[in-house]
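> Curious how this folds, go ahead:
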Amino acid sequence: MDAGDQPMTRLRPLIACEHCASIFRRHDLAPGEVANCGRCGTTLWRYSGLTLGSWLALAITTAIVFMIANAYPVAKMQVQGMEQQASLLDALTVTWDQGHWVVALMTGAAGFALPMVQLLLLMWVLYPLSRGRLPPAFRLAMRLLGLLRPWCMVPVFMLGVLVAVVKLSGMASVQPGFGLAGFALLTILLTILGRLSPHALWRYAEDTGVVRAHVPEERQGEILTGCHVCGQVQSVPLDHPESAHHCQRCNAVLHLRKPDHLSRTWALLIAAAVFYIPANVLPVMSISSLLGDSAHTILGGVIELWQMGSWDLATIVFVASVMVPLTKLISLAVLALFIQFGSTTNLRQRTRLYTMVEFIGQWSMLDVFVVILLAALANFHGLMEISAAPGAAAFGSVVILTMLAAMSFDPRRGWDIEAAGTQIAARAPVSTVEHAPPSVDTDMDGRGVR
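From the prediction side, this is the model:
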């Protein structure tokens, strides 16, 4: 259902759409229902039958599976009577010892450190909330959780293990380890926990009664906006919307829109485009064996998988490592140009494109995970060694820069331009600020409270 289809209930908290700035009143959903923004189609919130106690049990289970998955090897390889097995931590250690510190730090943070911190933060806040108490340092914990969530890439590592096993199967006997099953289960559990965003936790805290939901009143000369940290909708002065304001609930700096979003997006995109060239030209992996030394680029690895008959994995690697980064660069550049030239065409489709760019961002890290796993499994001194090459660090930098560019871009600006154009066409007084709803009861152009 669309959130805009529901009747107005003044006592219910407000919620702001992060992609078009529409304001709605939050209401209870029936099983299976999803509340979508009636303006841009973004999912605002979903029905969940899980209680806080259930979420806590799920988080504890995930933490146990996380420890098991990292304690056991994900694969083992046998060559001429010698055996080598590797877990994620083994892969990070080997990569570090080989001198590729940047690659080890990037993959270690995305595959191990940040997911572990994410689980600890969830358990930290869920236990007190399930007991009806406000967690200690709740604001800080939610702020950290929001910052960490996009960078946790366990599912990408899981796919990287499968690609690495297939790549090595043509050289020697390779068998999946117990840790692989652990990561498969961990991927499922983390995907479920991914629905527990910081905004959802703040709403649980509201429903529990440990935090107060502020509902702004109607006031002339003010404009509504949502806090990017806790989701609290509040009003800011219409004549000074970009001045320094702080959220009434979590005290975060409140921005009506992301400041200097185009400048930062273009700077990050240009930097990513610069790194994209060496990432594809330079080798991402080097192999040293009794037969000689060789180096492999990303496209070289795709061709090798195809020649081995693994056309499905070759397609996945090509899409994730070649097409996805290029698609992100082109898509964000096009979206930025639309905003820069004041275009309001296909706003709903552009919002969906931006959502897709956000979703696929982390999957480009696939090849970097594959490289460190190959380095750990094929680590037979004097017989065969695989190590990361300069292209791996460049490729990881492309992934990070494009993700930062997507985070810096503000899709709400396009809807602001459309709203300003509608006001001009209607000969209505136009504010000097091109932003969302002027008052709580406004329902013009889909920008008011529903």
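
> switch to C-alpha atoms for all contacts and neighbour counts from now on
Fine.

> Now for the closest residue to residue 154 other than its chain neighbours: which residues touch it?
In space, and not counting its chain neighbours, residue 154 is closest to residue 111: 5.2 Å by C-alpha to C-alpha, 6 or more residues apart in numbering. Shown in contact with residue 111 (C-alpha atoms under 8 Å, 6 or more residues apart in numbering): 88, 152, 153, 154, 157.

> Most neighbours among the residues you listed, please name it.
residue 157 (27 neighbours; other C-alpha atoms under 10 Å).

> dump the residue contacts of that residue.
Listed by C-alpha under 8 Å, 6+ apart, the contact set of residue 157 reads 111, 366, 369, 370.

> Please render these as JSON lines that adds secondary structure and distance to residue 346 to the earlier fields.
Shown next, in JSON lines, are the contacts of residue 157 (DSSP: H, G, I helix; E, B strand; the rest coil; distance: C-alpha to C-alpha, whole Å):
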{"residue": "111", "secondary structure": "helix", "distance to residue 346": "37"}
{"residue": "366", "secondary structure": "helix", "distance to residue 346": "32"}
{"residue": "369", "secondary structure": "helix", "distance to residue 346": "37"}
{"residue": "370", "secondary structure": "helix", "distance to residue 346": "38"}
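
> this one next, for a side-by-side:
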Amino acid sequence: MTPDRQPLIECEHCASIYRRHQLEPGETANCARCGAILWRYSGLTLSNWLALAITALIIFGVANAYPVASMSVQGMVQQASLLDAISITWRQGHWVVAIMTGLAGFVLPLLQLTVLLWVLGPLSQGREPAGFRGAMRLLGALRPWCMIPVFLLGVLVAVVKLAGMAAVSPGIGLGAFGLLTIFLTMLGRLSPHVLWRYAETVGVVPVHIPERGPNSVLAGCHVCGQVQAIPADDDPEAEHHCVRCQAVVHYRKPDHLARTWALLLAAVVFYIPANVLPVMQVSSVLGDSAHTILGGVVELWEMGSWDIALIVFIASVAVPLTKLLALILLLLTEQWRSTTNLRPRTRLYQMVEFIGQWSMLDVFVVILLAALADFQGLMEISAGAGAAAFGVVVILTMLAAMSFDLRRSWDLEGESEIELPDVERRDQQAHDVHAPVSVTGKEAG
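Prediction:
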């Protein structure tokens, strides 16, 4: 394939357009403008990915069929799986917490694996999967909300917390969740964009090379990654449809500042009760007590588990606060039309995206404690109002990060470099198609 007929790819962070090259083993293509990873080399075939997905689904079944831990108090033994924890939390009347953890820990990961199997099976045989376009949209929506690794860490924290009160031992489910985390991390490489590229490789979907005209700009589809020419009208938020998957395509996210501020302010409002109200309530023969997030950290520290206390403090206190402050900084610097430190700001945004789901740790810890310490008349642990508020903070901050459009900040850099009318300026930036990209290992040809 000649260089000018190679497929194009858009950097999701700065909107630079590149020609996609074949990489050698160990290579990773990075954006020359903002440094973000564009694509990686993978030696796995579609059949390999299918085998990984099938194995992950089997492990998922084992992980949820067996208890993750058991607790023994005065001859009574209580075992708990993830589904047990969700069921007990629901029975205690904490429906919001049960729904959030049930979706993030069970329903959505299962649905993610099902979608992967649905598309990998036919693709590995050289056929287009039925409903491929809809399946890819669904997969893109599911990926940020699947929190199996967070649940695994929650089990470890819960076991340490209870170890000082009674005999606690890990179960088969804990090991299975550990393996499942490894497999899901590997399968996390299969984003919708990657699967669309695999579909291009096996020839079941067309490769569209856009023709660049004087009255058009290049934009990438957020679902399939297809770079296409759209009219260069005065409104960068105008709605178009992808030429390949028919998803809605915007040159830039509409009203992203207003939407991000709204979600962020709502998260700040819920952040107050999340830290003030108890996330966990304990009833025992010795009396009743309530614990806030910071109270739980102090308790772990006093028990001598300073390492676990540090993990909980980072995940449940430092991470949410960091996300809020980082998003506020990103919003303000864009509103101030700042073009300084764009690369560090890109790294900051990537960090916010990466740590988004880990704040759910304390919520998973609470439901597991409720399931393991469910001894009627002797001890009972239940979620508090703070747990629901904390879960809402996690969801709102993740939605805020998804709503923010970092490409707008890079657009401002272009405006400061060239004095052109808005439409012509966007046209010049969008048509800046680069052949070389920086690659770890060796230069791309």
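
> Mind checking how well the two chains overlap by TM-score?
Superposed pair, TM-score by TM-score structural alignment, normalised by the length of the second structure: 0.96. Supporting alignment: 436 aligned residues with a C-alpha RMSD of 1.6 Å.

> Just the contacts of residue 111 of the first structure: which are in helices?
Per DSSP state H, helices hold the following members of the contacts of residue 111 of the first structure: 88, 154, 157.

> corresponding residue for the residue nearest to residue 154 of the first structure in the second structure?
Matched across to the second structure, residue 111 of the first structure falls on residue 105, judged by TM-score structural alignment.

> How about residue 358 of the first structure?
Using TM-score structural alignment, residue 358 of the first structure pairs with residue 353 in the second structure.

> out of the contacts of residue 157 of the first structure, who has the most neighbours?
Counting neighbours by other C-alpha under 10 Å, residue 369 leads these with 31 neighbours.

> thinking that one is in contact with residue 163, fair?
No: Residue 369 of the first structure lies out of contact with residue 163 (C-alpha atoms under 8 Å); the separation is 9.5 Å.

> which one among the contacts of residue 111 of the first structure gets closest to residue 259 of the first structure?
residue 152 (25.8 Å; C-alpha to C-alpha).

> What is the equivalent residue in the second structure for residue 239 of the first structure?
Matched by TM-score structural alignment, residue 239 of the first structure corresponds to residue 233 in the second structure.

> Let me know the secondary structure of its match.
Using DSSP: H, G, I helix; E, B strand; the rest coil, the structure places residue 233 of the second structure in coil.

> Might you report the residue contacts of it?
By C-alpha under 8 Å, 6+ apart, the contact set of residue 233 of the second structure is residue 423.

> now the one 3 residues further on
With contacts taken as C-alpha under 8 Å, 6+ apart, residue 236 of the second structure has the following neighbours: 250, 251, 252.

> check which helix or strand covers the last one.
Remark: residue 252 of the second structure resides in no helix or strand, with elements defined by DSSP states H and E.

> Identify, from the ones in helices among the contacts of residue 111 of the first structure, the entry nearest to residue 23 of the first structure.
Distance to residue 23 of the first structure across these (C-alpha to C-alpha) is lowest for residue 154, with 33.9 Å.

> And that closest one? What does it align with in the second structure?
Using TM-score structural alignment, residue 154 of the first structure sits opposite residue 148 in the second structure.

> before we move on, what about residue 317 of the first structure?
That one, residue 317 of the first structure, aligns with residue 312 by TM-score structural alignment.

> ok, residue 287 of the first structure - how many residues close by?
Neighbour count of residue 287 of the first structure, defined by other C-alpha under 10 Å: 19.

> mind checking how far it is from residue 277 of the first structure?
22 Å (C-alpha to C-alpha, to the nearest Å).

> rewinding a little: the match of residue 317 of the first structure reaches residue 360, doesn't it?
No: taking contacts as C-alpha under 8 Å, residue 312 of the second structure lies outside contact range of residue 360: 10.4 Å.

> tell me which element residue 382 of the second structure falls in.
Per DSSP H and E, residue 382 of the second structure falls inside strand 379-383.

> picking that back up, farthest-separated two in the contacts of residue 111 of the first structure?
Longest span within the contacts of residue 111 of the first structure, C-alpha to C-alpha: 88 and 152, 14.2 Å.

> Contacts only, for the residue positioned nearest the centre of the second structure.
Centroid-nearest residue in the second structure, with C-alpha atoms, centre = their mean: residue 144, separated by 2.7 Å. For residue 144 of the second structure, the contact set (C-alpha under 8 Å, 6+ apart) comprises residue 357.
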